[in-house]
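# Could you look at this predicted model? Sequence included:
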Amino acid sequence: MVSVIIPAAGQGRRMQAHHNKVFLMLAKEPILVHTLRQFAEVEDVGECIVVVGKGEEKETFELLKSASSVHSLPDCRIVTGGEERQDSVWNGLQVVSPDADIVLVHDAARPLVTPAIIGRVIRAARRTGGAVAAVPVKDTIKVAGDDGNVASTPDRSTLWAVQTPQGFQKDLLVRANEQAIADGFRGTDDASLVERLGMPVELSLGSYENIKITTPGDLIIAESFWKARQEADDIRVPEGRGLRA
């Protein structure tokens, strides 16, 4: 069984909102509901743990109760988040079902994920122990020196923009978090914790549409993608870059 942890405790400062951004509306429904609906379509997903900010538990419960009367949503448990995202994921891990063999972590603010992306990450995590959704970068990247000048230009063919979901064998993710806590390490994503253990993390094909809604402009882009989905498939990325289905 697959358990999904949805960190949803962000304050939405860059959204210029006075409310948690996952409650904002996208195509007439809250962002969080859009996200959960995608996981409801994946057969392997058996539970979902939504980690929210302190004081948002009741509002989230009422939101999901109302949405479940209209849409098919995964079985959800609501957990209070921590000071930072890593703390919130750890709180979610504490209540993961003992029957789960794979744990996915997915940003609540990525509502344009698809069941196909989720399925690929699950299969890759079962195959190698850890996997992340990702796409090749399209821009040239520069490494800056301390003086503000360009220090180097890495080969773009080796660079990938990492997204979520990120999936791991449950015991591995727990061990990676325990080690990070012991070392006082703060990672920028869940995969970085696993990488510190010397374990492989496979790149799994994501989508350029699978954006994280962080700013007001992102919400406009997401609205456009969402409307276009009725007539077009996900934007394709170049094949032959070493990824497997």
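In hand now; what should we look at? Remember, it's a predicted structure, so these values are computed and weren't measured experimentally. Numbering: from 1, shown residues only.
# use CA for all of it now, contacts and neighbours both
Fine.
# what's the span of stretch 20-32, first residue to last?
10 Å (Cα to Cα, to the nearest Å).
# Quick one: distance of it to the chain centre.
16 Å (Cα atoms, centre = their mean, to the nearest Å).
# Just the buried positions in that stretch, please.
20, 21, 22, 23, 24, 26, 30, 31, 32 (16 or more other Cα atoms under 10 Å).
# again, but for stretch 89-105
89-93, 96-97, 100-105.
# Which stretches in this protein count as strands?
Counting by DSSP state E, the chain has strands at residues 2-8, 25-26, 29-30, 45-52, 76-80, 102-105, 130-136, 143-144, 150-152, 160-169, 202-205.
# Including distance to residue 116, could those go into JSON lines?
Converted to JSON lines, the strands of the chain look like this (distance: least, Cα to Cα, whole Å):
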{"stretch": "strand 2-8", "distance to residue 116": "15"}
{"stretch": "strand 25-26", "distance to residue 116": "21"}
{"stretch": "strand 29-30", "distance to residue 116": "22"}
{"stretch": "strand 45-52", "distance to residue 116": "13"}
{"stretch": "strand 76-80", "distance to residue 116": "21"}
{"stretch": "strand 102-105", "distance to residue 116": "14"}
{"stretch": "strand 130-136", "distance to residue 116": "11"}
{"stretch": "strand 143-144", "distance to residue 116": "33"}
{"stretch": "strand 150-152", "distance to residue 116": "36"}
{"stretch": "strand 160-169", "distance to residue 116": "11"}
{"stretch": "strand 202-205", "distance to residue 116": "9"}
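# Endpoints of stretch 76-96, how far apart?
End-to-end distance (Cα to Cα), stretch 76-96: 11 Å.
# next up, a second structure to put side by side with the first:
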Amino acid sequence: MKTIVLLLAAGSGKRFGSDIPKQYLDVAGEALILHTLRSLSVEPRIQAVLPVLAPHDERFRDIVAGQVFPFELIAPITGGKERSESMMRGLQAVPESFELVAVHDAARATPSAALLKDVLDQAEAHGAAVPGLAVVDTIKQVADNGQVVSTLNRGTLRAVQTPQVARRDWFIEAVRREADRLAEHTDDASLLEAAGFPVMISQGDVNNRKITTQHDMHWLEQRLTGQREDESMGMNLRIGQGFDVHAFARDRALMLGGVRIPSELGLAGHSDADVLIHAICDALLGAAAMGDIGHHFPDNDPAYKGIASGKLLVAVMRDVHAAGWHIVNVDATVIAQKPKLAPYIQSMRQSLADLMGVSFERINIKATTTEKLGFTGREEGMAAQASVLLTA
């Protein structure tokens, strides 16, 4: 679908503590807003960007002079005092030929290619989507006097980001329905929700951080500088390895890679004991420097009793993506004397690709024996090892 970005850049910089609006401050050698525009340029479906600026803003024109982008940079329009007003004015200026409108904060300089792809995919499929991150801290609702009223279920909470994307006609109708309450909506998703339109959550990214404070700017400077150093040295990659072992047990299903394998014996364990998925989880967590599977899913926690390991893999992938990492490839080996696994390799590859949200070609699985040596050779159990390559 033909997509345009409303780039909201009408802030004055007063809350940031600068005479110059933060979007125009130099970071890693150039204005923050240029980093934002370059990040948006990696998504081919973005065909135009419409900047929404403060009155009498001449800095933007000077900063983008001579710059070349793969999308059309439409002549800026003037925004309002509040974000909602800027968004409404931008929406009114969007040409009718565009089907999707993505509203993005200029102060979020580093939306990843994966984040942009996922939010546009979700918006195309469902009509509206916003990137969101799982909330990791316990959230308390408090009264005006500071007393705790309740503890919210963080499993149902998401911290949302931009770009927030919806069909152009949905945004227009939402603005019409909520015209008297626009200022009450702190983001574009809440406007859509109040107007009765469903909004999906796509995958967010911890590195898609809104620059609000001096500390945030320092973080961005370090990230962009470090990213350039890594790229110049070919080091924006991380490798992880994982290993797992489970003993055979009767009256248990044998699960490998999320696929049930015909066998008289299964594997003993607190979960479904999918030794292959456990090794891959450890490799992913290792590559992302996030510890190991036992730390994230303790084997004495009743919440994980009998759980399908595929659910653990999905949770690990969510955390890895949230940290800004994406899979290049996975190579894994199952070590077992029996049963013969060759007939199930392709099914396991497809199952893992589906669970991890990557293409089939990025997953490789091998099976081998130990020539009857060791505990696997004595048919006492199975082992698996995995290597994962991640990129930022």
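Cool, got the structure. On a predicted model such as this, the values are computed, not experimentally measured, just so you know.
# How alike are these chains, TM-score-wise?
TM-score of the superposed chains, computed with TM-score structural alignment, normalised by the length of the first structure, equals 0.90; 241 aligned residues with a Cα RMSD of 2.4 Å.
# just to revisit the earlier point, name the nearest of the buried residues of stretch 89-105 of the first structure relative to residue 65 of the first structure.
residue 92 (19.9 Å; Cα to Cα).
# Would you mind finding the match for that closest one in the second structure?
By TM-score structural alignment, residue 92 of the first structure lines up with residue 90 in the second structure.
# right, and that match touches residue 5 too?
No. Using Cα atoms under 8 Å, residue 90 of the second structure makes no contact with residue 5, being 9.6 Å away.
# joint contacts of those two?
Residues touching both residue 90 of the second structure and residue 5 by Cα atoms under 8 Å, 6 or more residues apart in numbering: residue 50.
# show me the contacts for the residue nearest in space to the middle of the first structure.
Against the mean C-alpha coordinate of the first structure, by Cα atoms, centre = their mean, the closest residue is residue 106 at 2.5 Å. Residues near residue 106 of the first structure by Cα under 8 Å, 6+ apart: 4, 5, 6, 7, 164, 165, 166.
# What does it correspond to in the second structure?
Using TM-score structural alignment, residue 106 of the first structure lines up with residue 104 in the second structure.
# Check the gap between its match and residue 40 of the second structure for me.
10 Å.
# just residue 351 of the second structure next, same as before
32 Å.
# So for these two, which residue has more residues nearby?
Using other Cα atoms under 10 Å as the criterion, residue 351 of the second structure and residue 40 rank with residue 40 on top: 25 against 19.
# who touches that one in this structure?
Applying Cα under 8 Å, 6+ apart, the residues contacting residue 40 of the second structure are 46, 111, 116.
# residue contacts, the first one?
Contacts of residue 46 of the second structure were listed using Cα under 8 Å, 6+ apart, and they are 2, 3, 4, 5, 40, 71.
# For the residues you listed, which ones persist in the first structure?
Contacts conserved in the first structure for the contacts of residue 46 of the second structure, using both residues aligned by TM-score structural alignment, their matches' Cα atoms under 8 Å: 2, 3, 4, 5, 40, 71.
# how about the aligned residue in the first structure for the last one, what does it touch?
Just to be clear, that refers to residue 71 of the second structure. When the first structure is aligned by TM-score structural alignment, residue 71 of the second structure is paired with residue 74. Neighbour list for residue 74 of the first structure: 36, 37, 39, 40, 45, 46, 47, 48 [criterion: Cα under 8 Å, 6+ apart].
# Distance-wise, check residue 74 of the first structure relative to residue 135 of the first structure.
Counting by Cα to Cα - residue 74 of the first structure and residue 135 of the first structure are separated by 27 Å.
# now residue 83 of the first structure
Residue 83 of the first structure is 29 Å from residue 135 of the first structure, by Cα to Cα.
# between those two, which one's more packed in?
residue 135 (22 against 10).
# so the more buried one touches residue 209, yeah?
No. Contact criterion Cα under 8 Å: residue 135 of the first structure and residue 209 do not qualify, at 10.2 Å.
# picking that back up, need the buried residues of stretch 20-32 of the first structure in CSV (columns: distance to residue 179 of the first structure).
CSV is the format used below for these (distance: Cα to Cα, whole Å):
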residue, distance to residue 179 of the first structure
20, 30
21, 31
22, 30
23, 33
24, 35
26, 38
30, 36
31, 33
32, 30
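# Among those residues, which pair sits farthest apart?
Every pair of the buried residues of stretch 20-32 of the first structure checked by Cα to Cα; the farthest is 20 and 26, at 13.6 Å.
# Run a quick neighbour tally on the residue lying closest to residue 93 of the first structure once chain neighbours are set aside.
Leaving aside its sequence neighbours, residue 93 of the first structure sits nearest to residue 174 (Cα to Cα, 6 or more residues apart in numbering; 7.2 Å). As a burial measure, residue 174 of the first structure scores 18 neighbours (other Cα under 10 Å).
# Which position in the second structure pairs with residue 174 of the first structure?
So, by TM-score structural alignment, residue 174 of the first structure is matched to residue 172.
# From residue 88 of the second structure, how far off is that match?
9 Å.
# go on, residue 59 of the second structure?
23 Å.
# May I see the buried residues of the lengthiest helix in the second structure?
Counting residues, the longest helix found in the second structure (DSSP state H) is helix 214-232. By neighbour count on 16+ other Cα under 10 Å, the buried set for helix 214-232 of the second structure is 217, 220, 221, 224.
# residue ranges of the helices in the stretch 151-300 of the second structure, please?
168-177, 188-194, 214-232, 275-287, 293-296 (DSSP state H, counting those that start in this stretch).
# With distance to residue 200 of the second structure added, can I get these in CSV?
Output for the helices of the stretch 151-300 of the second structure, formatted as CSV (distance: least, Cα to Cα, whole Å):
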stretch, distance to residue 200 of the second structure
helix 168-177, 14
helix 188-194, 9
helix 214-232, 28
helix 275-287, 26
helix 293-296, 27
